[in-house]
Structure formats: structure tokens, C-alpha cells
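Engineer: when you get a sec, could you give me coordinates for this:
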Amino acid sequence: MSLKEKLQEDLKSSMKNKDTVRKSVVTLIRASIKQFEVDNRVELEEEGIIDIIAKQLKQRRDALVEFQKASREDLVKETEAEIQVLKEYLPQQLSEEELNEIVKDTISEVGATSMKDMGKIMSAIKPKTKGRADGKLINELIKKNLQ
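Structural biologist: Down below sits the predicted model:
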């Protein structure tokens, strides 16, 4: 079953089960996919759908930080629930140890020696970790390994 089909089935089941969080998240994902396809006149493959879901996840994580700063517990709980739903559609996330190994290997591959090489490292790591790791965590690990 493709990711699009899974999203369609999950939308139906969330409507039947009155799971409002899942329904709203799946609806937003499907709308984003449709918008991208219409704007670019393409049919998205699995990888493109994963990119869209990863962007949605990043937006939720950024919003979560702001909600926590503002002490909005109602929005924090809602956003955390949305994050859990989004994670279900992404590939298995890499552990910090696995990610650290990838970062170390990539640093040696590109011959990076300082923070000036951050762009080269990030562009080399992105394809290896696409949809399976948070960009902020990758960035932190690169900084830690270059010091």
C-alpha cells in the first residue's frame, strides 16, 4: 500500500472512529500533497510525500517550542499529539548514535576541518538521512564533531 493510499484509509478510519486529531493531521497532509502536485503539475512519489510530512513535523516542533514558552498547555498537548501522528507516516527515525556515526563518516568523506565546511557536510548528509532525522539534531552533532 502506497503512502497516499494509507493516508486515504487512515482518513476514513479516523472519521469512523471520531479521532479528530488524526483526521485533522491527515487532512492537512493530503491538502499539502495536493497543493504541491497542482502547483508543480507533478504526481508525487513516496519520497516527495515524506518530504512534505517532514516539513509538517518541523513546523509542529517549532510551534511546540513557542507554545511551551508561552505556557499554553492546551496547545502543547494538541501539538504533541499531532507530532505523534506525523511520526507514524515517516520512516523509522535514526537514533542519536546512528546519526552521530553518519555525521563522523560524512565529515571524513568531505574532508571537513572547520565550521566553514558546514554547508558541504549538510548537503552530503541530507540524502543519507532524508525523513529519518531532525535537521537541528544533525546540525548540533556536526558542531560537536568539528570542535
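Engineer: from now on I want contacts and neighbour counts done on CA atoms only, so please keep to that.
Structural biologist: Noted.
Engineer: give me the element the spatially most central residue of the chain is part of.
Structural biologist: The centre of the chain sits closest to Ala54, judged by C-alpha atoms, centre = their mean, with a distance of 2.4 Å. Here Ala54 sits within helix 46-69, counting by DSSP states H and E.
Engineer: could you list the buried residues of that helix?
Structural biologist: Within helix 46-69, the residues that count as buried by 16 or more other C-alpha atoms under 10 Å are 49-50, 52-54, 56-58, 60-61, 64, 67.
Engineer: now show me the structure for the sequence below, then we'll compare the two:
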Amino acid sequence: MTLKARINEDVKAAMRARNAKTLGTLRLLLAAIKQREVDERVVLDDAAVVAVIGKMLKQRRDSISQYAAAGRNDLADAEQFESELLSAYLPAALPTEALVAAICEAIASTGAGSPADMGKVMAELRPRLNGRADMGEVSRLVKARLAGT
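Structural biologist: Have a look, this model is predicted:
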């Protein structure tokens, strides 16, 4: 079953269970997927759906930090719920050891030797780690590795 089909089945299950919060979040996800399909005139595969979910998760994390800073815990909790629900559709996260190994391999294959080569390394890592690691964390690790720390 494709990821998109699984999401559709979960929408149906949420409708049957009358779970409004889950249903609303899943409908937002389906709308984002459909919007991208219409914009690009393609049917999204699982990797592209994971990219859409990753983008939505990043938006949720930003919103959570802003709501928490403003003292709006009710809104932060709602965003946290959506974030946890969306995270369930992502592939399993890579352990730190595997992440570091992938970074070292990418640095070696691109021949990067300084922080100026970070773009090449990230371009190599992005397709392999999409949805399986926080790209902000990957960027921080690559930067530290290239700086020699």
C-alpha cells in the first residue's frame, strides 16, 4: 500500500471514529499533497509525499516554538498533536551512528575538505536522508565535520 493510500484509509477510519482532530490534520495533509500534485501535474510517489510531510512538520515545529514563546500553550499543544500525527507517516529515523556514517561517506565521495564544500555534501545527503533525519541537524553535523571539530 502506498503512503498516500494509507493516509486515505486513515482518513476514512477517523471519519468512522468521529475523531475530529485527527480527521482535520489528515485532511490538511491530503490537501497539501493534492496541491503539489496539481501544481506539478504529477502523481506523487512515496518519496515526494514524505517531502510534503517533512515540510509540514517543519512548519509545525516553527509554530510550536512561536506559540510557546508567546505563552499560547493551547495553540502549541494543538500543533504538537499535529506534529506527532504527521511524524507517524515518516520512515523510521536513522540512529546517530548511521547518520554520522552517511555524512562521512558523503564527505569522502564528494571530496569535500572545507566548509565551503558544504553545499555539495548536503546535495548528496538530501535524497538519501529525506524524511529519515532532521536536515537541520544533518547540516549542523556536516558543518562541524567540515570545520574539523
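Engineer: ok, the residue nearest to the centre of the first structure touching Pro91?
Structural biologist: No - taking contacts as C-alpha atoms under 8 Å, Ala54 of the first structure lies outside contact range of Pro91: 10.0 Å.
Engineer: what residues are shared contacts of the two?
Structural biologist: Gly131 (C-alpha atoms under 8 Å, 6 or more residues apart in numbering).
Engineer: picking up where we left off before, pull the number of nearby residues for the closest residue to the residue nearest to the centre of the first structure other than its chain neighbours.
Structural biologist: Leaving out its chain neighbours, the residue that sits closest to Ala54 of the first structure by C-alpha to C-alpha, 6 or more residues apart in numbering is Gly131, at 5.9 Å. Neighbour count for Gly131 of the first structure, taken as other C-alpha atoms under 10 Å: 25.
Engineer: residues contacting Glu82 of the first structure?
Structural biologist: For Glu82 of the first structure, the contacting residues are 21-22, 25, 60, by C-alpha under 8 Å, 6+ apart.
Engineer: picking up where we left off before, CSV for the buried residues of helix 46-69 of the first structure, including distance to Leu137 of the first structure?
Structural biologist: Shown next, in CSV, are those (distance: C-alpha to C-alpha, whole Å):
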residue, distance to Leu137 of the first structure
Ile49, 22
Ile50, 18
Ile52, 19
Ile53, 18
Ala54, 14
Gln56, 17
Leu57, 14
Lys58, 12
Arg60, 16
Arg61, 12
Leu64, 16
Phe67, 20
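Engineer: show me which of those residues is closest to Met115 of the first structure.
Structural biologist: Among the buried residues of helix 46-69 of the first structure, Lys58 lies closest to Met115 of the first structure (C-alpha to C-alpha), at 23.9 Å.
Engineer: quick one: secondary structure of the residue nearest to Ala54 of the first structure?
Structural biologist: Here Gly131 of the first structure is recorded as coil under DSSP: H, G, I helix; E, B strand; the rest coil.
Engineer: buried set for stretch 31-44 of the first structure?
Structural biologist: Those would be 32-34, 36, 44, for stretch 31-44 of the first structure by 16+ other C-alpha under 10 Å.
Engineer: how about the helices in the second structure?
Structural biologist: 3-17, 20-40, 46-69, 73-87, 96-110, 118-129, 135-147 (DSSP state H).
Engineer: the fifth one - contacts with which helices or strands?
Structural biologist: So that's helix 96-110 of the second structure. If you count contacts as 3 or more C-alpha pairs under 8 Å, 6 or more residues apart in numbering; DSSP states H and E, helix 96-110 of the second structure packs onto helix 118-129, helix 135-147.
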